[in-house]
Structures are given as structure tokens and as C-alpha cells.
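[1] Provided below are the primary sequence and the corresponding predicted coordinates.
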Amino acid sequence: MLQLKQIHKYYPVGREKFHALKDISLTIEDGEFVSIEGESGAGKSTLLHILGLLDTFDRGSYLLDGKEVKQFSDATASAYRNQKIGFVMQDYSLIPGKTVLFNTMLPLLFGHRKEGFRQVRQKALTALQRVGIADQAKKKVSQLSGGKKQRV
């Protein structure tokens, strides 16, 4: 479970501060899917970066699995990002000259997992099957449509 209580985030703008998030409280249960909607500049990306442990907040409380995120070391935050948090980025962050399979395996290889290459490859193929693009595994990412890139 993930729980935000009265989160505030400020950004410096010259000598002033821009209050990007004001008193945000939110609970997301394990397995729940959530959509964040709002106008441009409303703070959606800022909120998602905080939820994904990519950015910090200035005031409030963020509990992830019952643990206060402010207490996380960089290594702990990185481990949570790797094992518990998933993002579909706007720009996909894929390597265009590499295959779909390579791009799918890459986070697993860098995830400090104890599995060998064959196990990681099998996990990546299973993930591609789940999202319906296992038949695209050998294609270069640059050959995919936007929708298929998003699934990678």
C-alpha cells in the first residue's frame, strides 16, 4: 500500500517559491490501478515523480509498504523503484537500435537480481507474451508503432 498525507512540494523560481503540490493526500492499495488527470501545470508529473521515488517532497508524509519514504537511503529507494514501482514514461526511454527483447531485459539485468542471463531472458519473454508482443521480440524498437513501444 502507498499512502500520501498532506504532501507539499515547492520549486524555486528566482527568489520566490512555486507551490507545485498543495496538501495532497492519497491512498493506493496493492494491485489497484489509478489514473492521475488534470490540466497542464496542475502537478501530475510532480506527483508521479514523488510516488515513483524519483523526486522528494518538502512537507507531509509518504508511506510505502508502511515505511516512511523520507527515511529511505538512495539504495533503498532504488530497490523499491526496481521491484515495486512501474512507470510508462511519455517518451518510453527505449534504445531504438536494440531489439524489443533487449530493451525488456535491460532493467532486469541492472536490477541486481541473482538470476542468470537465461532466466532474465525467459522473464522478459514471458512479460512480452503477457502484453501480446512476444512475436515482436527480435524486431528493433524503432520498427514498432507507438502503442507497441508503450507495451515494451
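    It's in. Residues are numbered from 1 along each chain as shown.

[2] drop to CA atoms for contacts and neighbour counts, all remaining ones
    Noted.

[3] and the longest helix along the chain, what's buried?
    Using DSSP state H, we find that the single longest helix of the chain is helix 117-130. By neighbour count on 16 or more other C-alpha atoms under 10 Å, the buried set for helix 117-130 is 120-121, 123-125, 127-128.

[4] which of those sits closest to residue 10?
    residue 127 (37.7 Å; C-alpha to C-alpha).

[5] all strands of the protein, in order?
    For the chain, applying DSSP state E gives strands covering 2-13, 16-28, 59-64, 67-68.

[6] among those strands, which comes closest to residue 78?
    Distance to residue 78, taken as C-alpha to C-alpha, is lowest for strand 59-64 among the strands of the chain, at 13.2 Å.

[7] so what does the closest one touch, helix or strand wise?
    Judged by 3 or more C-alpha pairs under 8 Å, 6 or more residues apart in numbering; DSSP states H and E, the packing partners of strand 59-64 are strand 2-13.

[8] deepest of the strands of the chain, which one?
    Of these, the one with the most neighbours on average (mean count of other C-alpha atoms under 10 Å) is strand 59-64, at a mean of 18.

[9] between the buried residues of helix 117-130, which is closest to residue 150?
    Of all the buried residues of helix 117-130, residue 128 has the smallest distance to residue 150: 11.6 Å, by C-alpha to C-alpha.

[10] from residue 83, how far off is that closest one?
    Residue 128 sits at a distance of 18 Å from residue 83 (criterion: C-alpha to C-alpha, to the nearest Å).

[11] and here is the other one:
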Amino acid sequence: MSVAIREAVEEDVLLIQHFISKAGVQLGAVPLDWKQFIVAEDGQGAIAATAALQPVTDTSSLIRALVIDSEKVGASFVLKMLETAVQYAWEKNNEEIYMMVKEAGEMMENLGFKKVEKEDLPVEITVVPEIYTHLENGLPVYKTSKPVDKK
């Protein structure tokens, strides 16, 4: 099945909200600004995946709402969507990207992310309510930094 990843447009708002809600994610837990989203569409124009970049500082963002419809795309598509979200963040002039995950994993490290201990996170990150709760529950936060352009 053919899937295209693109920046969200205003007309996607209700589709994104429906897609995320259908996946069981509470809308209050994700950014609601459609400009922060990228979406993956299947050949019929239906959303197959989403990811959002929530700005935390002028040069860092948090990847949020990474939701994949496994009936429309294979399990390996999560890797493609995450790689695209990271590239999108670099294009938006982010220097650092953070991501909350349910468990530590090799996949994150293979993508260049490193687990960050709570005490090593900048205060701007730890005061984001969802991150604070995530950390209080003992769950990991990962970070990657923009590669240095070697010319």
C-alpha cells in the first residue's frame, strides 16, 4: 500500500482529532495546533499515522501524538514516521528533540536518541505537565541533538 507523509493542513484538523481519539489517545494530552503535525495518508487519502512537534524552547521540540494505524501500515512504519518527524524537526530549526516512550529501547538509540536522566533534563522540559507526570511514573525520556554540519 502506498503511503505519503506530508505536513498537515488546516483541513486535516477534524481528521487528526478523530484519528487520535480512535486510537484511544485523549485529545487533552496532545497539541491541538494543526501546524505542529505531520500526517501519513494511505492511497485513499485516509490518515494512517500522525506525529506532532510541540515546541518547548526556541530550539527544542517534543515529538508527540505519534500514532500509527497498524491496519493501514505495517509495524515497521513507526520507524519511517519517527525518522520523518526527526527530519521535519531539523528543517524547523530545532537543535534538540525530546520524546517520551513507555520503555527504553534499542530502536530509539539506533535513531540517535539517548536516554536522559530526570536530573539532566532542562527545566523547560520538566515543567511540561505530560513530561513531569511521565517522569514521576518512572518512564524514560529520550533526546537527540541535531548533527553538526561538517563542510
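    Great, that's in hand. Small disclaimer: the values here were computed from a predicted structure and weren't measured.

[12] drop the TM-score for these two in here.
    TM-score of the superposed chains, computed with TM-score structural alignment, normalised by the length of the second structure, equals 0.32; 85 aligned residues with a C-alpha RMSD of 5.0 Å.

[13] buried ones in the lengthiest strand in the second structure, by neighbour count?
    Ranked by residue count and defined by DSSP E, the top strand of the second structure is strand 47-57. Across strand 47-57 of the second structure, burial judged by 16+ other C-alpha under 10 Å covers 47-56.

[14] reformat these as a markdown table; add distance to residue 89 of the second structure.
    Output for the buried residues of strand 47-57 of the second structure, formatted as a markdown table (distance: C-alpha to C-alpha, whole Å):
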| residue | distance to residue 89 of the second structure |
| --- | --- |
| 47 | 20 |
| 48 | 20 |
| 49 | 17 |
| 50 | 14 |
| 51 | 11 |
| 52 | 10 |
| 53 | 7 |
| 54 | 10 |
| 55 | 10 |
| 56 | 12 |
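
[15] for these, which one is nearest residue 64 of the second structure?
    Nearest to residue 64 of the second structure among the buried residues of strand 47-57 of the second structure: residue 52, at 4.9 Å, using C-alpha to C-alpha.

[16] neighbours of the closest residue to the closest one other than its chain neighbours, how many?
    Nearest residue to residue 52 of the second structure in three dimensions, chain neighbours excluded: residue 37, at 4.1 Å (C-alpha to C-alpha, 6 or more residues apart in numbering). For residue 37 of the second structure, the count of nearby residues is 26 (other C-alpha atoms under 10 Å).

[17] which residues touch residue 37 of the second structure?
    Counting by C-alpha atoms under 8 Å, 6 or more residues apart in numbering, residue 37 of the second structure touches 7-8, 50-53.

[18] thought residue 5 of the first structure was touching residue 68?
    No: contact criterion C-alpha atoms under 8 Å: residue 5 of the first structure and residue 68 do not qualify, at 11.0 Å.

[19] between those two, what contacts are shared?
    Taking C-alpha under 8 Å, 6+ apart as the contact rule, residue 5 of the first structure and residue 68 both touch 61-62.

[20] report the separation between the residue nearest to residue 52 of the second structure and residue 13 of the second structure.
    Distance of residue 37 of the second structure to residue 13 of the second structure, given as C-alpha to C-alpha: 10 Å.

[21] what of residue 20 of the second structure?
    Counting by C-alpha to C-alpha, the separation of residue 20 of the second structure from residue 13 of the second structure is 11 Å.

[22] more neighbours: these two, which one.
    Per other C-alpha under 10 Å, whichever of residue 20 of the second structure and residue 13 has more neighbours is residue 20, with 22 against 16.

[23] surely the more buried one is in contact with residue 68?
    No: look at residue 20 of the second structure against residue 68 with C-alpha under 8 Å: they stay out of range, at 9.2 Å.

[24] distance check, residue 47 of the first structure against residue 79 of the first structure.
    Residue 47 of the first structure sits at a distance of 20 Å from residue 79 of the first structure (criterion: C-alpha to C-alpha).
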